[in-house]
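Undergrad: my questions concern the predicted model and sequence given below.
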Amino acid sequence: MVSTTTKYGILVCVDGSAASDTAVAWATHEAIMRHLPITLLHAEAPVVVGWPVGPLYLDMPEWQKENGQHVIDQARKTLSASLGGSKLPETHTEMVYSSVVPTLIDASRSASMIVAGSQGLGALGRLLLGSVATALMHHAHCPVAIIHSGETAAADSNAPVLLGIDGSPASEAATALAFDEASRRGVGLLALHAWSDVGVFPMLGMDWRDSERKGQEILAERLAGWQEQYPDVHVERLLFCDKPSRWLLEESERAQLAVVGSHGRGGFPGMLLGSVSSAVAQSATVPVIVVRGS
C-alpha cells in the first residue's frame, strides 16, 4: 500500500483560477477515496519594490488578506459542490504571506499528494504549463497531480488508469501509486512500455525482436509483485517500438488518469524532469500524476 500518513493529506494550491477550481474538485474526490484530509493552501506573495530590493510590507496588507480570503472561500464552495452526496472530508485551509513556489515545495514534504491546476491566473491558455505546476513537478517531495480545466467533468469513472513503465526508480514509485489508484477506483490498469526514443524507423544493425523481448521482460519484472499485491486490478500490457510520449498521450485518451515517473531512463536524484513526463503532463487531456524517484 502507498503511505498516506501526512500532516496535510491531499494538499491543493488554490489561486482563484478556473484550473484551480478544477484541481479542488479532483482533489476532493481523491481525499474521499483515500479517506484523507484535504488542505486548501493559498499563498499571497509579498510585494517587492525599490532598491535595495525588499518587501513593501512586512505583514500582509489588508487588501491581500481580503483577496486571499476570497480565494479560500471560493475554493471551499467548489469543494462542497464537488461532494456528489459523499461525506465532507476533514477540511483545512491555510493562507500564508510568502513566495508561492518555495512555500508549496516546503509544504509538499508533509503531504501525501499535492494537486495543482495546470494554469494560474494570467497564463496563456494551455500552450505552456504554469510556472507553479512546472516547479512542483521538478522539486516537490511528494507525487504531483496536474489538472487541466474541465477535466473532472469529462472523466469516465470506468476508464482505466494509464501507467508509464521504463524500469527506473521513479518508474517503480509510479507503479506503486498507479496500482493503488486503480484498485481504489475499481478499474483496470494500462501498463505501457516503449523501448525506443528514436521513432519507428529501424536503425542499421538493430534487432527489433531482441528489443521487444527485453521490453517484455521489463514489463513482466516490474508488474509481477504488484499484480500479486493487487489481484483485483486487471492489467493490460502495452508494448511499443516508438517514442514513449507519443504512445502515452495516445493511450491516455482512453484512460481517466495517467501516472508517470519524473526521471525516466538514466535518471538520477536531482535530475531535471524528464522530457516524457513533461510532455505528458502538458498535453494529456486527463489528470496526470508525476511521481519523483527517491
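TA: Looks like it arrived, so ask away. Numbers count the residues shown, from 1 in each chain.

Undergrad: C-alpha only now, for contacts and for neighbours.
TA: Fine.

Undergrad: report the distance from stretch 127-138 to the chain centre.
TA: 11 Å (CA atoms, centre = their mean, to the nearest Å).

Undergrad: check stretch 5-22 too.
TA: 12 Å.

Undergrad: what are the contacting residues of it?
TA: Residues outside stretch 5-22 that contact it (CA atoms under 8 Å, 6 or more residues apart in numbering): 23-24, 27, 30-31, 36-43, 71-72, 74-75, 78, 104, 108, 110-121, 147-152.

Undergrad: and the residue nearest to residue 274 when sequence neighbours are not counted, how many neighbours?
TA: Distances taken as CA to CA, 6 or more residues apart in numbering place residue 263 nearest to residue 274, at 5.0 Å, with adjacent residues excluded. Neighbours of residue 263 under the rule other CA atoms under 10 Å: 28.

Undergrad: and residue 263, how far is that from residue 9?
TA: Using CA to CA, to the nearest Å, residue 263 is found at 24 Å from residue 9.

Undergrad: how near is residue 281 to residue 30?
TA: Distance from residue 281 to residue 30, by CA to CA: 18 Å.

Undergrad: more neighbours, these two?
TA: Using other CA under 10 Å as the criterion, residue 281 and residue 30 rank with residue 281 on top: 29 against 20.

Undergrad: ok, the more buried one - contacts?
TA: Contacts of residue 281 by CA under 8 Å, 6+ apart are 146, 287-290.

Undergrad: below is an additional structure, to be compared with the one above:
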Amino acid sequence: MLEPFPPKSVVVGIDGSHAALRAALWAVDEVAGTDIPLRLIYIREPGSADGCAGARAAMEAAEQAVHDAYDAINKAGKPVKVEMEIIEGYPLSALMQASESTPLLCVGDTGSGQASPAGFGSTATALMRSAHCSVAVVRGGHSDAPVRGRSVVAHVVGSVDDELVLERAFEEAHRRHAPLVVMTAWRSEFDNLQNDRVLREEERLMRAVLDRYAALWTPHYPDVTVDTVVAYGPFLNYLTDHAESAQLVVIGATQGIEVQQLSSPTADRALGRSDFAVLIAR
C-alpha cells in the first residue's frame, strides 16, 4: 500500500531506464536549493518474479535502479534532498495514487507507445490525461540540440485554466534561464473566414489577452524574456513548426483537445523533431 507523501514532495517514477534517469535529472531543477524533497519511487509489479531467487533478483534490480538515479542526481552537483522508496503495485495505479499528494509528478518517456513511434507510451498518456497533479513527461533521443537557449512554450486559451499554465510556465522559464513564448492558437468559424475585418478583430482581441497576461506576470519574473504569439490553426501545427526551438511545452489539463493531440499519432511530426518535455498544469 502506497503511503501518503509529504505535500510538497516532487515525485519521480523510476524503472531502471535511461528515460527515468532523464526524468530524475530534469526534476532536480524543480527542487534544487529548496527544502522540497525529490522522492524517487520504484514500483515492483506483483508476481513479476518466481521463487525466492527471483524475488531477490527483482529486489536487487529495484535497489540498483533507485541508487543509479540517486548517483546521477549527486553527480549533477546541485543541493537536493532525495528520498527513495520501493513499493509493490502496478505502475499506473501507483503513480495515480502518488499524484493525489504531490504538486508535480515526473516520468520519463521512451516514445514506445504502440500507436505512435515518436509519441508517448500508455502510462505517460494516462497520467497526462487523468493524474490529480501537474505531470511532466520528460523525453529524449530525438534531438542533439543543446537545451540552453531553447524556449518554454505556454499555450493559453483565454480561460481560468490559463493562470495555472502561466504560473508554471513563468516558474520554469525563470528556473531554467529560458525565454518564454506565451501563445494561443485559434480557428475561426467558417463564415468568418471570408471576412478579413472579423478575422483582424479576433486576432486583435486575442493579442490583447496575451499582452495583458505578459503585463501581469512579467513584474514577478523580470529576468524572463517574454514573447507573445497569436497563431492561426491547431496548436499542434505551431508546435511542429517550432519544435526544434522548444525545450518545454506547458498546457492546461482542461485543454482536452491539445492534450489528446499531443498523446496521439498526430503528434509524431512535432515530437519526432525535438525532445521537448511536456508539462500538463493542474
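TA: Yes, it's here. For clarity, every value in this text was computed on a predicted model and none was experimentally measured.

Undergrad: one step back: corresponding residue for the residue nearest to residue 274 of structure 1 in structure 2?
TA: Using TM-score structural alignment, the equivalent of residue 263 of structure 1 in structure 2 is residue 254.

Undergrad: before we move on, what about residue 156 of structure 1?
TA: Match for residue 156 of structure 1 (TM-score structural alignment): residue 147.

Undergrad: number of nearby residues for that match?
TA: Neighbour number of residue 147 of structure 2 under other CA under 10 Å is 17.

Undergrad: now it: closest residue in space that isn't a chain neighbour?
TA: Counting by CA to CA, 6+ apart, the nearest residue to residue 147 of structure 2 once its immediate chain neighbours are dropped is residue 247, at 6.1 Å.

Undergrad: right, and that neighbour touches residue 152 too?
TA: Yes. Counting by CA atoms under 8 Å, residue 247 of structure 2 touches residue 152, with 5.9 Å between them.

Undergrad: tell me which of these two has more neighbours.
TA: Higher neighbour count among residue 247 of structure 2 and residue 152: residue 152, with 28 against 25, using other CA under 10 Å.

Undergrad: surely the more buried one and residue 173 touch.
TA: Yes. The pair residue 152 of structure 2 / residue 173 is scored as a contact, 6.0 Å apart, by CA under 8 Å.

Undergrad: now the strands for the stretch 101-250 of structure 1?
TA: For the stretch 101-250 of structure 1, the strands defined by DSSP state E, counting those that start in this stretch occupy 111-117, 144-147, 161-164, 189-194, 235-240.

Undergrad: for the fourth one, name the packing helices and strands.
TA: Counting by 3 or more CA pairs under 8 Å, 6 or more residues apart in numbering; DSSP states H and E, the packing neighbours recorded for strand 189-194 of structure 1 are strand 161-164, helix 169-185, helix 208-229, strand 235-240, helix 244-251.

Undergrad: where in structure 2 does that strand fall?
TA: Aligned by TM-score structural alignment, strand 189-194 of structure 1 corresponds to residues 180-185 of structure 2.

Undergrad: now do the longest one
TA: The counterpart of strand 111-117 of structure 1 in structure 2, using TM-score structural alignment, spans residues 102-108.

Undergrad: now that stretch, how far from the centre of its chain.
TA: Using CA atoms, centre = their mean, the offset of stretch 102-108 of structure 2 from its chain centre is 8 Å.

Undergrad: centroid-nearest residue for structure 1?
TA: residue 145 (2.0 Å; CA atoms, centre = their mean).

Undergrad: quick one, what contacts the alignment partner in structure 2 of that one?
TA: For residue 145 of structure 1, the aligned residue in structure 2 is residue 136 (criterion: TM-score structural alignment). Residue 136 of structure 2 makes contact with 104-107, 277-280, according to CA under 8 Å, 6+ apart.
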